[in-house]
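sequence? don't have it. structure:
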């Protein structure tokens, strides 16, 4: 199977034919789109890379999340999912940093120490 994909990466026409062969049962419109697409428009893979340096993930009280943080190809449809997962993780870190036992938040402005705890939570 691996040799098949290596062969497909080298020849866009074979990749196009491979896709067409996988469309049994698909609508005529879908097949027509593939048939009318130029072979050089087929890209076999998109390499994923780690986004260095990691210290740019958060700075002060700002933090990257979702698509801004996770490099993934758009064809897998996981941008929203990763953003929601990041939101849950960030929420947990912020709650741990800001909720003090016995302290009730009454809508007042954050204190300076709160900003430091937010920054540490985002780095976490």
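On my side now, so go ahead. Quick caveat, the model's predicted, so the values are computed rather than measured. Numbering: from 1, shown residues only.

make it CA atoms for all contacts and neighbour counts henceforth
Noted.

Strands of this structure, start to end?
Under the criterion DSSP state E, strands of the chain are mapped to 58-59, 62-63.

Nearest to residue 20 among those strands would be which one?
Residue 20 sits nearest to strand 62-63 of all the strands of the chain, at 42.5 Å, using CA to CA.

Save the strands of the chain as TSV, and put in mean neighbour count and distance to residue 12 too.
Output for the strands of the chain, formatted as TSV (neighbours: other CA atoms under 10 Å; distance: least, CA to CA, whole Å):
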stretch	mean neighbour count	distance to residue 12
strand 58-59	15	41
strand 62-63	14	40
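
let's bring in a second one:
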């Protein structure tokens, strides 16, 4: 089940289940977001939980395309494209391209790094 941590994370994200997300994120998490303006925002665990809470204030549809999965040593690296839609499948914003890095910590797979390029358009 350790190598499926990204599936558990994406399912919790899709269901806007912040409590499950909290268990998958490492307390040492570093999350970087690059905005379309090229400004880079870097968040720690508490800050990214606040971002999720803010995004989850309204019900929406989250879609994820897993583009690539690989390993580096014992780490799992997953590249995904993220879409946020309303009930009528209209995009709420441009999609994002994200690299997730998972590591085993105390026998459990945790998200240790998240790098996101926001404002992706096109195929």
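Here it is on my side, so go on. All of these numbers come straight from a predicted model, not from anything done at the bench.

TM-score of the superposition?
Overlay of the two chains. TM-score (TM-score structural alignment, normalised by the length of structure 2): 0.26; 57 aligned residues with a CA RMSD of 4.8 Å.

just to revisit the earlier point, turn the strands of structure 1 into JSON lines, including distance to residue 3 of structure 1.
Putting the strands of structure 1 into JSON lines (distance: least, CA to CA, whole Å) gives the following:
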{"stretch": "strand 58-59", "distance to residue 3 of structure 1": "41"}
{"stretch": "strand 62-63", "distance to residue 3 of structure 1": "41"}
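
closest to residue 15 of structure 1 out of those strands?
Among those, strand 62-63 sits nearest to residue 15 of structure 1 (CA to CA), with 39.6 Å.

out of the strands of structure 1, nearest to residue 95 of structure 1?
strand 62-63 (15.5 Å).

other SSEs contacting that closest one?
helix 112-123 (3 or more CA pairs under 8 Å, 6 or more residues apart in numbering; DSSP states H and E).

Can you spell out which helices and strands pack onto the longest helix along structure 1?
Taking DSSP state H as the criterion, structure 1 has its longest helix at helix 79-98. When contacts are defined as 3+ CA pairs under 8 Å, 6+ apart, helix 79-98 of structure 1 sits against helix 112-123.

Check which helices and strands the helix it packs on sits against.
strand 58-59, strand 62-63, helix 79-98.

Next, the buried residues of that helix.
117, 118, 119, 120, 121, 122, 123 (16 or more other CA atoms under 10 Å).

Next one: the fourth one from residue 84 of structure 1, what distance?
The gap separating residue 120 of structure 1 from residue 84 of structure 1 is 21 Å, by CA to CA, to the nearest Å.

the helices in structure 2, which residues?
Using DSSP H, helices in structure 2 cover 5-14, 18-24, 45-55.
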